[in-house]
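J.: Got a predicted model here, sequence first, then my questions.
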Amino acid sequence: MDSISLAGQVAIVTGAGSRTEGVGNGRATAIILARRGARVLLMDVEADWMRATAQAIAAEGGTSASIAGDVTRAADCQAAVERALAEWGRLDILINNVGISGPPGNAVDVDPEAWDHAMRVNVASVMLMSKYAIPAMRVQGAGNIVNLSSIAGLQGGHKGLLYATTKGAIVQMTRAMAAHHGPEGIRVNCVAPGYVFTPMVAVRGVDEAGRRARAEATLLKTEGTAWDVAEAIAWLVSPAARWITGQTIPVDAGTSAGQTSLASPAPLPAKPA
């Protein structure tokens, strides 16, 4: 049996579209899961954003359906789970991918109302989607949830307090959910991407020089893409990772492991003759 096959399984991927051309984490993940045999329900706030994702899956002979919905609304989250069950009769996988940069600034400068909205988008959405997905997974006594964090949630120094805070919260939520639902056969893990080049990054105006600088700052000195993130997610939800839960996997070319320019240790003194 293929240990990474997802044949017969049903997945929901939130944020499965893209408001611009290109492949973001949600689109890449949906395509990879379908490529491995899963039937995938695409969810995003705008139907048009998912069209290219569905077309890419269909072009490879995969199966998908789409639902427009806002992951900050409980009714929309419930509707997505009900749609997956109506289409395919089960739910095995949930990928909580939706996230925004949120308001900039430190604790003094950040806008409180924008803070509350971004906390709901980035953090409460994970709870809301899981609230309705987990009971469906309980029916077959197994399931997989992967939450998307960021290396900003693992390290200090990010210029935006909101973004780093929400991504750190997702790491801890993953641990708590894994503890709550592991006895039910439901695995919950987290992927923390580094500075991969996605449409969200592109719209911020990162130029070629900036992209090269980011790549050079990694231990592997390479630029990551959404496909790198998607492959990690697909592995985590596969039978190959059956004994892994409650973990956060950085996908960052080693950025969170350390710097590339560590000084060489001083040589040991010679032994006396």
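T.: Cool, the structure landed.
J.: Please make it C-alpha for all contacts and neighbour counts, starting now.
T.: Fine.
J.: what does the longest strand that the chain contains rub up against?
T.: Among the elements of the chain assigned as strand by DSSP state E, the one spanning the most residues is strand 186-193. Residues outside strand 186-193 that contact it (CA atoms under 8 Å, 6 or more residues apart in numbering) are 134, 137-138, 141-151, 153, 170-171, 174-175, 177-178, 181-182, 229, 232-233, 236, 244-252.
J.: Now, of the residues you listed, which are buried?
T.: Taking 16 or more other CA atoms under 10 Å as the criterion, what is buried in the contacts of strand 186-193 is 134, 137-138, 142-151, 153, 170-171, 174-175, 177-178, 181-182, 229, 232-233, 236, 245-252.
J.: let's bring in a second one:
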Amino acid sequence: MSGDMARSLFDLSGQVAIVTGASRGIGRAIAERMAQHGAKVVVSSRKLDACQEVVDAIASRGGEAFAQACNIGRKEELQALVDAAMARWGRIDTVVGNAAINPHLGPSIGLPDEIFDKIMASNIRSNLWLANMVMPGMAERGGGSVIIISSIGGLRGSPVLGAYGISKAADMQLARNLAVEWGPRNIRSNCIAPGLVRTDFARALWENPDIYRKRTKDTPLKRIGEPDEIAGAAVFLASAAGSFMTGQTIVIDGGVMAGSPSVGDE
């Protein structure tokens, strides 16, 4: 068997991956699964102690990781995150822009300007900053993968998640633009758009019995997702298995975007 065939398509051995918002939920699942597949992982979020818990969990299973606190809204902290990864391991092969905010739940007409600006800065600009910090080095080493965690909120309107949805739609366009700009240097850029997943971030949605009942009724798989069900797509996009995919958005939503299995629109 040739060397290429001997390795799994999903083998991340030798890679270094940065994951933002990695202390819990989808980010943690991605960090743990990437480490399981052989990547060295930089676990990042605002709280260092929470990141260290993830690092310890990865280490207990034989993986390699370190924790770096970072507020994605601060450019200097993102640069420090990149610098720390380079100082420790000398390369960055994959970045996962998972950290995001949603401080407003309600109609857009009641959205203060400063909150709108904060959502756009944290959910879009921070991903652009991080990508721009790592892509030149990726290009020098022959390629890399940028993965942005978007949402199906970026594909449909919402009476209560308007600005968040706008930011997540923009993330999809950011991934397309980066794909076009950096594809000739073998850097791939893609989005993952989860549906409702059981995370602390989405707790206001899945803990509300009325919302939960309606969402599961309208979902072909009749349930919400779990963080680990998003992580496999990130491993795919970082690995040889995803080496010809760029500029795309992978929707993982239990079938919500395909349509409701309910009869009629009751």
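T.: Arrived safely. In this text, all values refer to a predicted model and were calculated from it rather than measured experimentally.
J.: From the buried ones among the contacts of strand 186-193 of the first structure, which land in strands?
T.: When strands are assigned by DSSP E, the members of those inside them are G143, N144, I145, V146, N147, L148, T248, I249, P250, V251.
J.: quick check, nearest of those to G26 of the first structure?
T.: When these are compared for distance to G26 of the first structure (CA to CA), L148 comes out closest, at 9.8 Å.
J.: which residue in the second structure lines up with the closest one?
T.: When the second structure is aligned by TM-score structural alignment, the residue opposite L148 of the first structure is I149.
J.: Likewise for R39 of the first structure?
T.: Counting by TM-score structural alignment, R39 of the first structure lines up with K40 in the second structure.
J.: same question, G17 of the first structure
T.: Taking TM-score structural alignment as the criterion, the aligned counterpart of G17 of the first structure in the second structure is S23.
J.: Next, count neighbours for the match of R39 of the first structure.
T.: When neighbours are counted by other CA atoms under 10 Å, K40 of the second structure registers 26.
J.: swap in E231 of the first structure?
T.: When neighbours are defined as other CA under 10 Å, E231 of the first structure has 15 of them.
J.: picking up where we left off before, verify the contact between the match of L148 of the first structure and N123 for me.
T.: No - counting by CA atoms under 8 Å, I149 of the second structure sits too far from N123 to count as a contact (9.5 Å).
J.: Which neighbours do the two have in common?
T.: With CA under 8 Å, 6+ apart, I149 of the second structure and N123 have no common neighbours.
J.: just to revisit the earlier point, compared with the second structure, how much does the longest strand of the first structure deviate?
T.: In the superposition against the second structure, strand 186-193 of the first structure averages 0.3 Å from its aligned positions (mean CA distance after the TM-score superposition for the first structure).
J.: what's the angle between that strand and strand 143-148?
T.: For the pair strand 186-193 of the first structure and strand 143-148, the angle between their directions (axes from the mean of the first three to the mean of the last three CA atoms, to 10 degrees) equals 20 degrees.
J.: Could you tell me which residues within the very next helix or strand once past strand 186-193 of the first structure count as buried?
T.: The helix or strand immediately downstream of strand 186-193 of the first structure is helix 199-202, counting by DSSP states H and E. Within helix 199-202 of the first structure, the residues that qualify as buried by neighbour count (16+ other CA under 10 Å) are P199, M200.
J.: Same check on stretch 108-122 of the first structure?
T.: Residues V110, W115, A118, M119, R120, V121, N122 are the ones in stretch 108-122 of the first structure that count as buried (16+ other CA under 10 Å).
J.: Stretch 59-78 of the second structure now?
T.: So for stretch 59-78 of the second structure, counting by 16+ other CA under 10 Å, buried means 59, 63-73, 75, 77-78.
J.: what's near enough to touch the match of G17 of the first structure?
T.: Going by CA under 8 Å, 6+ apart, the list of residues near S23 of the second structure reads V43, S44, S45, K47, A50, C51, E53, V54.
J.: contacting residues for V96 of the second structure?
T.: Applying CA under 8 Å, 6+ apart, we find V96 of the second structure in contact with A17, I18, V19, T20, V146, I147, I148, I149, A234.
J.: and the closest residue to S18 of the first structure other than its chain neighbours, what element?
T.: Counting by CA to CA, 6 or more residues apart in numbering, W49 is the residue found nearest to S18 of the first structure once chain neighbours are left out, at 5.0 Å. In this structure, W49 of the first structure sits in helix 47-59 according to DSSP H and E.
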